[in-house]
Every structure is written in structure tokens, then in C-alpha cells.
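Participant: pasting the sequence and the predicted model now:
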Amino acid sequence: MLEGHYFDGLVEAGCDEAGRGCLAGSVYAAAVILPPGYDNPDLNDSKKLTAARRNALRRQIERDALAWAVGIVTPEEIDSINILRASFLAMHRALDQLAVRPQAVIVDGNRFVPYQNLPYATIVKGDGKYQAIAAASILAKTYRDDYMDALAEEYPFYDWKSNKGYPTKAHREGIRQHGISPYHRKSYNLLGDGQLFFDFKE
């Protein structure tokens, strides 16, 4: 069972991102504030759950949370500021949208850019340790998957329905055969050969 609060007595938002390692698409992050004493034993790291389970839990989280929000940073912004900064920016955008103002932030991982001078904690594998971070990981993952599924309808060459933009063999073969889409991150090594594709024909 995952932990409840990290900061006792403070309104605490859990944050996580999805899509950092993808070759294409926006990076998504979510922020979730759960009620005091809330306990959902089904919450876990989104990567350990089936798609159906994640979607069912998303509905529960959106129903039960005191506040939740999703922040998005585009491929163009990722290319401009780098993916690490983009991940933090997506989290800040999610936090900005919360209907309840947090007094502290807990984040999956080992790095974070402070948000409005609030106290924060970075927790390695936090999505498997704290319920608010697990909830954020589920929202970020499901909203990003829905977005990539929609893009896959427009650009079927890259197998995004299956890989969600991650660097699979089928994805890279699609890039070789069809070039890149407007949604590819040009600052990434798209073909896995050490070359960047800023000048790749679109």
C-alpha cells in the first residue's frame, strides 16, 4: 500500500510526467491533490497497470481528488528548452491550473525546479511510494496516450497507437520511410544513429 502524505499538515500536490523519453509528441504532466486521509489501495505507478486499469483509476482520481490538472509542453518548446526543463515546465503548468492552491509539492524523480517558493520533495520512484504521485502518473500517462492515439489517426506511419511515440523499431522504420512529422522532436536522435535531424526534410 502506498503512503499518504509526505508533508504533514500541508495541502500537498503530487506531480509526475509522461512522455519524456518519446521521439514525438508533447510531454504531459499532472498535479493531484488528494483529500486528507484518502486511501485508494489500487493506486500504483502507472507503468505497472494495464491501460484499462489506468483508465478506470483516472475516473476515480478525477472524482475523488480535491483538485487535479494536466500541463502540456509542445515538441517545439521541448526542442527550444530541452526535455528536462520541459518536464518541469509541464508540472508548473499543471500546478498553475489547480483549483485548490497547494502548500507543498512532491515530485517523482530526483530533480525539480521550485514552484512559487513552496516546500517540495523529490522522491525516486515516488509513483510507487506516494498516492498523490501515483495518481498524477496515471493522469499524465492516460491523457498523453489519448493524445498520441489521436495523432496516430493523422499520421499512421509510425505505429503510435502501439508505441505512443517511444523509440521502437517500427517507429524508427516509419521515420526512415516517411521522414518526420510536425510532432517529432527535432532535437532528439530520432533514428538512434547519433545524428540530430534539425535539417531533416519534413
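Facilitator: Happy to help now that I have it.

Participant: when you work out contacts or count neighbours from here on, use the C-alpha atoms and nothing else.
Facilitator: Noted.

Participant: for residue 106, pull up the helix or strand it's in.
Facilitator: Following DSSP states H and E, the helix or strand that holds residue 106 is strand 104-108.

Participant: my bad, residue 147
Facilitator: helix 131-154.

Participant: got it, and residue 56?
Facilitator: With DSSP H and E as the test, residue 56 turns up in helix 51-64.

Participant: tilt between the helix or strand that comes right after that helix and helix 131-154?
Facilitator: Following helix 51-64 in sequence order, the next helix or strand is strand 67-73 (DSSP H and E). In terms of direction (axes from the mean of the first three to the mean of the last three CA atoms, to 10 degrees), strand 67-73 departs from helix 131-154 by 50 degrees.

Participant: and the strands in this structure?
Facilitator: Taking DSSP state E as the criterion, the chain contains strands spanning 12-18, 27-33, 67-73, 104-108, 120-123.

Participant: next one for the comparison:
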Amino acid sequence: MRNKIAQEHLSPPEYLRHFVPPRSIHRRHHHHHPNTIQIYWNSTNELFSLSSSQSTAILYVHLGDKVDFICPKSMNPLYDPVEYNSLYIVSKDAYRQCYSSNYKPLIRCNRPFETQIYTMTISNFLPYPDAIEFHEQQEYYFISTSNGDIEGIDQKYDGLCRTKNMKLIMDVQKYYNHYSSIPNLTSNLLSILSTKMKSA
């Protein structure tokens, strides 16, 4: 199931370069050039629509990488839909149950006609007091419990996490992954995204 999902989406969407099945990941070298990975944090992102209640979007990153969470932006206020949401990093239990009542948002996407970006450095050092400390071989959990409306941007349960499966697991790796089993991979790979089945 995982490999089939990955192989059907080899034409890269705008927000990523390539889908790869997890079994195609090979850790053959220990050299890693840090990347900046962009995640469009909106409920219409194919990353979430490809998932279901029993499958989860996973982002593989490495120590030294940076991740930009890009808020929804409406280019035309008359015709484009507007979405408001908040981004949370939560515990595994909160991730599974779609609640954020004990957490502060990393960013509130409340200006849909402006560019809002939350940049996160994947590091096990804390450059400033509020920075998040990451460790290799660990997973981190991101959700949005907003309902998409401005009135529900601070909603603390369910919301888009439940209705649109708007949640993400970040899997931190130590070394750069090199690939040999999938042809025509770009050498400037920005992100590695796949889906894997999670038990309910």
C-alpha cells in the first residue's frame, strides 16, 4: 500500500520534489548538505489529502536542515478561498487525538493576504530560549486544530486535524539519504515525503 501510493505520485506537486517509498531510502554516506524544506501549511495541500485517518504524512529531515512552514495565502481576496489556522507541535497522544489545549501555537496564520512563514532549524542545540531541541532518530508531531475560519483559529480540539487530516510527523535523521533505486532523482532534493500506515 505504501509503495503503491508513492509510485503513483512521481509527478512532483508544487510543494515537493519527489515522493519515495520508505524502502527506497538508503543511508550509504554520512555526508549531508543542509536543505531548506518548504511545507505549505494549508488544508488543501495534497500532502494531507493523500493521507487518510489510517495513514499519516511523514517528513524526513536531518540535523542541520531548516523547515519553512508557509501559511495559507490568498492572492485574490474576491475569488480565492481564505483559510486561517494555527500550527502546533504536540505530543504523540495529542497528535493522535487532535487536541492542542496544553500547547502554544508556533505561528498563527491570521493574515491570509500576506506572506507568513515559520522557520524551524532542525538542531540539537538551542540558539535562543524558545527554540525547539531536536534529536536524531526521534519523531515530532505537528497538527492544526483550527477550523479554518478566523473565529476558530484558536480552537483547541479536532478542527482541520480531524476533518482534513491536517497533521504531520517529522522524522529526524542524522545523515543524508542517498537514493539509487529510483531513476532520474534531482540532485537538489528539497524534501522527502511519504505516507505510511498507522494503526488506529
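Facilitator: Structure received. Because the structure is predicted, anything quoted here is derived from the model rather than measured.

Participant: how alike are these chains, TM-score-wise?
Facilitator: In this superposition the chains share a TM-score of 0.26, using TM-score structural alignment, normalised by the length of the second structure; 84 aligned residues with a CA RMSD of 5.3 Å.

Participant: among the strands of the first structure, which is the most enclosed?
Facilitator: Comparing the strands of the first structure by mean neighbour count (mean count of other CA atoms under 10 Å), strand 27-33 ranks first with a mean of 32.

Participant: against which helices or strands is that one packed?
Facilitator: The contact analysis (3 or more CA pairs under 8 Å, 6 or more residues apart in numbering; DSSP states H and E) places strand 27-33 of the first structure against strand 12-18, strand 67-73, helix 83-96, helix 131-154.

Participant: taking strand 27-33 as reference, get the angle to the second one.
Facilitator: Read it as strand 67-73 of the first structure. Going by the same axes, to 10 degrees, strand 67-73 of the first structure makes 160 degrees with strand 27-33.

Participant: also the last one?
Facilitator: Between helix 131-154 of the first structure and strand 27-33, the angle formed by their directions is 150 degrees, by the same axes, to 10 degrees.

Participant: that older thread, and the helix holding residue 56 of the first structure, which residues are buried?
Facilitator: Within helix 51-64 of the first structure, the residues scored as buried using 16 or more other CA atoms under 10 Å are 54, 55, 57, 58, 61, 62.

Participant: now the last one, nearest residue through space, not along the chain?
Facilitator: When the adjacent residues along the chain are set aside, residue 62 of the first structure lies closest to residue 68, with 6.9 Å between them (CA to CA, 6 or more residues apart in numbering).

Participant: just confirm the one you found contacts residue 16, I think it does.
Facilitator: No. Using CA atoms under 8 Å, residue 68 of the first structure is not in contact with residue 16; the gap is 12.0 Å.

Participant: what's the overlap in contacts for the two?
Facilitator: By the contact definition CA atoms under 8 Å, 6 or more residues apart in numbering, residue 68 of the first structure and residue 16 are jointly contacted by 30, 31.

Participant: on that earlier part again, so what does the helix holding residue 56 of the first structure touch, helix or strand wise?
Facilitator: Contacts defined by 3+ CA pairs under 8 Å, 6+ apart place helix 51-64 of the first structure against helix 131-154.

Participant: swap in 10 Å and give it another go.
Facilitator: Under the contact criterion of 3 or more CA pairs under 10 Å, 6 or more residues apart in numbering; DSSP states H and E, helix 51-64 of the first structure touches strand 27-33, strand 67-73, helix 131-154.

Participant: make a markdown table out of the strands of the first structure and add distance to residue 88 of the first structure.
Facilitator: Listed next are these as a markdown table, based on distance: least, CA to CA, whole Å:
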| stretch | distance to residue 88 of the first structure |
| --- | --- |
| strand 12-18 | 9 |
| strand 27-33 | 8 |
| strand 67-73 | 10 |
| strand 104-108 | 10 |
| strand 120-123 | 12 |
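
Participant: of those strands, which is nearest residue 139 of the first structure?
Facilitator: Nearest to residue 139 of the first structure among those is strand 27-33 (6.1 Å), distances taken as CA to CA.

Participant: relative to helix 51-64, how tilted is that closest one?
Facilitator: 50 degrees.

Participant: got the angle between strand 27-33 of the first structure and helix 83-96?
Facilitator: 40 degrees.

Participant: on that earlier part again, roughly how far apart are the residue nearest to residue 62 of the first structure and residue 83 of the first structure?
Facilitator: 23 Å (CA to CA, to the nearest Å).

Participant: residue 76 of the first structure now?
Facilitator: Noted for residue 76 of the first structure: a distance of 11 Å to residue 83 of the first structure, by CA to CA.

Participant: settle it for me: which of those two has more neighbours?
Facilitator: residue 83 (23 against 17; other CA atoms under 10 Å).

Participant: thinking that one is in contact with residue 27, fair?
Facilitator: Yes. In this structure residue 83 of the first structure lies within contact range of residue 27 using CA atoms under 10 Å: 8.2 Å.
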